[in-house]
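A.B. asks: sequence below, structure please.
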Amino acid sequence: MLAKVNSCIIIGVEGLSLEIEVDIASGLPMFSTVGLPDGAVKESKDRVKAAIKNCGYDFPNKRITVNLAPANVKKEGAGYDLPIALGILSANGLIPPEKLSCYSIVGELSLDGKVRGVRGMLPVVLNARDQQMKGILVPSENSKEAGVVDGIEVIPIHYLYEAVEYLLGEREIEPYKNSFDTTFSHEEDSSLDFSDVKGQEHAKRALEIAASGNHNVLLKGPPGAGKTMLARRITTILPQLSFEEALETTKIHSIAGTLPEDVALISQRPFRAPHHTISDAGLIGGGSYPKPGEVSLAHNGVLFLDELTEFRKRLLEMLRQPLEDRKVTIARVNMSLAFPADFLLVAAYNPCPCGFHGDRGNRCICNAVQVQNYISKLSGPLLDRMDMHLEIGALPYSEMNTTAKSESSSEIRQRVNRAHAIQKARFSQLKGSRSNAAMSPSMVEKYCTIDNTGRSLLQMSVERLGLSARAYHRILKIARTIADLDDSGSIEKQHVAEAIQYRRLG
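C.D. replies: Coordinates of the predicted model:
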């Protein structure tokens, strides 16, 4: 007898409908799985057989064939255990086929029949809703995450026998539903605030501009100047995540397995700060079956690379594509996947190995060759893709010892929100751009017009500093953001002058 069960495959960050066909025929006892299964899927036969027996059901001592369609897409993970088990019980006559047709099913089985949680539940539920399924049977561990999706019943399952009894109508299971108010709360980390930062007013201003237009920032300065302290507080002035952005972010973290158990939906902008010893796949993403890396985990948030010159040069060069395209494309022989990577990059580095080159208060012990070798790890093309270059000086004692309170993050965020509202209105009818930093050349030409005085100043700066065409466009984008902060419809000379200040290190 043949039975069919609906499930889902994760391709990149999206769900693809999967049909699991189970055929039981006469012949020598055998259990075969076809359809490009990986090792974990092939091993499911032992888990499924033990779970069915230990839950008190008869396991057919016949020839069992399980087909995972579409057969040309690789299947991985243990999330197909539950649908395969239910398919076998249906093919054996226990569950009527029509009971399975309106549900999508996913879950790993332990040997005693307990249903364990799996990664990537959110895109699975979204796929089931898009396929107009009545409901989806999910492990109870994943019910919080699955419950954030409207328009589909989420049925939490603890054991295999619960799923069987529910499908047979012998057990009532209340669909799980999250409360939007508790799930999508914007509780901020009160331990981080710009009011804690003494001095460095020029750096705070630059980070406010960066947050307003989503401009990448490069911080250069001696140890202890406050580069890390400033970078870790930038998320406190970014606009709060919208529900759509929260879904995008949660999908990525769910697939990567970094979503905390007690969190149903990520409602705070992510801040990722990988160590400089990270691997290529860890930063960019990849593997034999590609998974998202840190650049994708920082999507809609901040990626902070501290001690930038300590990262391998080859690794830094890999950042060039995501910085331009705001996505990562990973190609393999049998597939090509794209992971979103729209993040704000904040990078910090010391001016030399000892850290005090050019510092008036401390003597540098590095020679010219050491300094050159140290800085040469940062290539011209990479530096050119950093919108804002900022030098952070050592803080004088008078500013360290002051008792005056600086401007708080909430006050800065109000101005950032106003600038974002202007950009949202500007780009509302356009696709692919949500910030000034993401404007295409044609959009720069349309929205970044300047008067003759500002144009003369920009021309002189480009010629004297030897700036590239990319740097020229980035100055215009920064000037547009500064004008938005001033609530100015046109870009004026002072906006251009301030924008140029943030390219001098390049």
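
A.B. asks: CA atoms for contacts and neighbours, from now on please.
C.D. replies: Noted.

A.B. asks: how far off centre is the strand of greatest length in the chain?
C.D. replies: For the chain, the longest strand by residue count, based on DSSP state E, is strand 14-25. Centroid separation for strand 14-25 versus its chain: 29 Å, with CA atoms, centre = their mean, to the nearest Å.

A.B. asks: contact partners of it?
C.D. replies: Defining contact as CA atoms under 8 Å, 6 or more residues apart in numbering, one finds that strand 14-25 is touched by 1-10, 60, 62-70, 83-84, 87-88, 91-92, 123-124, 126-128.

A.B. asks: now do stretch 421-437
C.D. replies: Contacts for stretch 421-437 (CA under 8 Å, 6+ apart): 213, 214, 215, 420, 438, 439, 474, 477, 478, 480, 481, 484.

A.B. asks: check the separation of the first and last residues in stretch 97-107.
C.D. replies: End-to-end distance of stretch 97-107 (CA to CA, to the nearest Å): 19 Å.

A.B. asks: on that earlier part again, who wins for neighbours among the contacts of stretch 421-437?
C.D. replies: Within the contacts of stretch 421-437, most neighbours by other CA atoms under 10 Å means residue 481, with 33 neighbours.

A.B. asks: wouldn't that residue be in contact with residue 215 here?
C.D. replies: No - counting by CA atoms under 8 Å, residue 481 does not reach residue 215; the two are 9.2 Å apart.

A.B. asks: which residues do these two both contact?
C.D. replies: Common neighbours of residue 481 and residue 215 (criterion: CA under 8 Å, 6+ apart): residue 209.

A.B. asks: quick one on the thing from earlier: ok, of the contacts of stretch 421-437, which one's closest to residue 362?
C.D. replies: residue 215 (31.6 Å; CA to CA).

A.B. asks: list the contacts of the closest one.
C.D. replies: Neighbour list for residue 215: 209, 344, 345, 386, 387, 388, 437, 478 [criterion: CA under 8 Å, 6+ apart].

A.B. asks: compare with the first, here's sequence two:
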Amino acid sequence: MGLARTNSVALIGLAGSLVEVEADISSQLPGMRLIGLPDAALAEAAERVRAAAKNSGCALNGHRLTVNLSPAALRKHGSGFDLAIAVACLAADGVVPAASVGAVVHIGELALDGRLRPTPGMLPAVIAAARLGHRTVMVPAGNAEEAALVPGIRVVGVSSLRDALIWHGARLEPQEVEVLRAPVEDDPADESLDLLDVVGNDEAILALQVAAAGGHHLFMLGPPGAGKTMLAARLPGLLPDLGPAASLEVSSLRSLSGRPVGRSLITRPPLESPHHTITAAAMVGGGSGQIRPGAAARASHGVLFLDEAPEFSGAVLDALRQPLESGRISIHRANAIAHFPARFQLVLAANPCPCGQYGAGDQECSCPPNARRRYLARISGPLLDRIDIQLTVTRVTAAQLRISADGGRLSSAVARSRVLAAREKAAERLAGTPWTVNSQVSGPWLRSSERRLGAPVTAMLDRALERGGITMRGYDRILRVRKSSI
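C.D. replies: So this is what the prediction gives:
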């Protein structure tokens, strides 16, 4: 009996810190005490570990166990420390070699029968372990494929605490157990959605391509049934595949949100479409315990679509203003600051009035003018000033339906090839700058003497700026969109 140590990982946002788990057996009264600022879920690990060890055939020592999670000043969240606590306690009792346990990073939640449950945030946790110099990580078998996506790491996937102890050298007979896996979820960014399904709305389709080419935000205004939702759902299909860094970031955010990643990194841009009842914390991220990414962070490198935008809370919409400018979300707590990426394309869709029929032509609007103004005023001016492309979408007419039936519609494959060509040109033009798409370019760079457009071209813009019709941000926005024309 003595002291044993192993390691685990604590996540704050996407950043991970190494936690040393120390277990000491004393000769005092029986019991287990966890110290080192554990939260409520982690404080309950004592009972999970005790039951799991007993049901795995190696009950914990009857003497008092003290488990320290170091550094003690760092608050620890979640149940992912269960496996590390269990093997440290059993190593202190001599069931497994302390040297073997100390050389491995252990991450995983224990069930009472000793099986290991898949743990959210496995990918960023393993990335943190690799960054901190560790090369062997033991994880639940349900997370093994996800952990193996990190290069240079030896991943040991185990189904139960018993299997973990056998791997470390315990003299136990192997037992077959059911592997616990995370439920499979459908991806809202469906690649089967094609622009060929869209009838009419040629201007909206062109605007969609321009938005995809330059990474611009988009606002669509139109009556119900005009096709706003259909258009927005097809925007991710026009975007290029994610690069290696973006792919790793998107996959890490998905893992941290508790959704399975699979055998390969995510290579397609994500789509997030929250309901209008979402709270500000659910939109940007937060939580009373462990800080989780919100919809805006999960949409990073993809599309955040807000259907029926005026129905969203004003506080939720305005919470997006800072991420739209900086491309980053910082969530401050008393003892920690979590950072999440938030470089997404925002797509807003709205009806023109509460009844939705204003300007539809085929039906009469029953809303008075002041009701229409109040309805659209729910989307604040400062937020709209950050939306690069704003257009009106109309309902499809019978004539457009007949014309579309004869062919001539644009497919997502053709539109995506145009977007890729436009992005390649933008990459050449922006070579040597910190930007990759036109929406990221700063105003001073656009208005510099060597890139300034001629006075005849900008005359209308200059007059609008002088009259207060547009802001300086709006002026720069128009210049950026011009550069993204397909």
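
A.B. asks: fetch the TM-score of the aligned pair.
C.D. replies: Overlay of the two chains. TM-score (TM-score structural alignment, normalised by the length of structure 2): 0.91; 468 aligned residues with a CA RMSD of 2.2 Å.

A.B. asks: show the contacting residues for the closest residue to residue 378 of structure 2 other than its chain neighbours.
C.D. replies: Nearest residue to residue 378 of structure 2, sequence neighbours excluded (CA to CA, 6 or more residues apart in numbering): residue 310, at 5.3 Å. Contacts here follow CA under 8 Å, 6+ apart; on that basis residue 310 of structure 2 touches 350, 375, 376, 377, 378, 379.

A.B. asks: just the buried residues from the residues you listed, in ChimeraX please.
C.D. replies: The buried subset of these, as determined by 16 or more other CA atoms under 10 Å, is captured in ChimeraX by this line:
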select :350,375,376,379
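
A.B. asks: conserved subset of the contacts of residue 310 of structure 2 in structure 1?
C.D. replies: Retained in structure 1 (both residues aligned by TM-score structural alignment, their matches' CA atoms under 8 Å) from these: 350, 375, 376, 378, 379.

A.B. asks: compile the residues you listed into JSON lines and extend it with columns for distance to residue 225 of structure 2 and secondary structure.
C.D. replies: Shown next, in JSON lines, are these (distance: CA to CA, whole Å; DSSP: H, G, I helix; E, B strand; the rest coil):
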{"residue": "350", "distance to residue 225 of structure 2": "12", "secondary structure": "strand"}
{"residue": "375", "distance to residue 225 of structure 2": "19", "secondary structure": "helix"}
{"residue": "376", "distance to residue 225 of structure 2": "18", "secondary structure": "helix"}
{"residue": "378", "distance to residue 225 of structure 2": "22", "secondary structure": "coil"}
{"residue": "379", "distance to residue 225 of structure 2": "21", "secondary structure": "coil"}
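
A.B. asks: distance to residue 146 of structure 2 for those residues - can I get that in JSON lines?
C.D. replies: Formatted as JSON lines, those follow (distance: CA to CA, whole Å):
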{"residue": "350", "distance to residue 146 of structure 2": "39"}
{"residue": "375", "distance to residue 146 of structure 2": "45"}
{"residue": "376", "distance to residue 146 of structure 2": "44"}
{"residue": "378", "distance to residue 146 of structure 2": "42"}
{"residue": "379", "distance to residue 146 of structure 2": "40"}
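
A.B. asks: farthest pair within the residues you listed?
C.D. replies: Farthest apart among these by CA to CA are 350 and 378. That separation is 10.7 Å.

A.B. asks: what about the strands in the stretch 1-150 of structure 2?
C.D. replies: 3-12, 15-25, 31-35, 64-70, 105-106, 109-110, 116-117, 136-140 (DSSP state E, counting those that start in this stretch).

A.B. asks: make TSV from the ones you listed and add distance to residue 406 of structure 2 and mean neighbour count to it.
C.D. replies: Below are those laid out as TSV (distance: least, CA to CA, whole Å; neighbours: other CA atoms under 10 Å):
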stretch	distance to residue 406 of structure 2	mean neighbour count
strand 3-12	55	24
strand 15-25	54	21
strand 31-35	71	17
strand 64-70	69	21
strand 105-106	61	28
strand 109-110	58	28
strand 116-117	54	28
strand 136-140	55	26
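
A.B. asks: check which helices and strands the helix or strand harbouring residue 246 of structure 2 sits against.
C.D. replies: Using DSSP states H and E, residue 246 of structure 2 sits within helix 244-256. Judged by 3 or more CA pairs under 8 Å, 6 or more residues apart in numbering; DSSP states H and E, helix 244-256 of structure 2 is in contact with helix 122-131, strand 292-293, helix 295-298.

A.B. asks: distance of residue 377 of structure 1 from residue 317 of structure 1?
C.D. replies: Counting by CA to CA, the gap from residue 377 of structure 1 to residue 317 of structure 1 is 10 Å.

A.B. asks: same check on residue 64 of structure 1?
C.D. replies: As for residue 64 of structure 1, its distance to residue 317 of structure 1 is 50 Å (criterion: CA to CA).

A.B. asks: on that earlier part again, out of the strands of the stretch 1-150 of structure 2, which is closest to residue 447 of structure 2?
C.D. replies: Nearest to residue 447 of structure 2, of those and by CA to CA, is strand 15-25 at 37.6 Å.

A.B. asks: which residues in the stretch 251-400 of structure 2 form helices?
C.D. replies: With helices called from DSSP state H, counting those that start in this stretch, the stretch 251-400 of structure 2 shows them at 280-284, 295-298, 314-318, 321-326, 369-376, 381-384, 398-405.

A.B. asks: out of these, which is closest to residue 463 of structure 2?
C.D. replies: Across these, closest to residue 463 of structure 2 is helix 381-384 (CA to CA), at 20.3 Å.

A.B. asks: post-alignment, the closest one versus structure 1, mean distance?
C.D. replies: In this overlay with structure 1, the average offset of helix 381-384 of structure 2 from its partner residues is 1.0 Å by mean CA distance after the TM-score superposition for structure 1.

A.B. asks: residue contacts, the residue nearest to residue 23 of structure 2 when sequence neighbours are not counted?
C.D. replies: Spatially, and ignoring its direct neighbours in sequence, residue 23 of structure 2 is nearest to residue 67 (4.5 Å; CA to CA, 6+ apart). Counting by CA under 8 Å, 6+ apart, residue 67 of structure 2 makes contact with 21, 22, 23, 24, 32, 33, 34, 35, 85, 89.

A.B. asks: kindly report the same for residue 372 of structure 2.
C.D. replies: 352, 353, 354.
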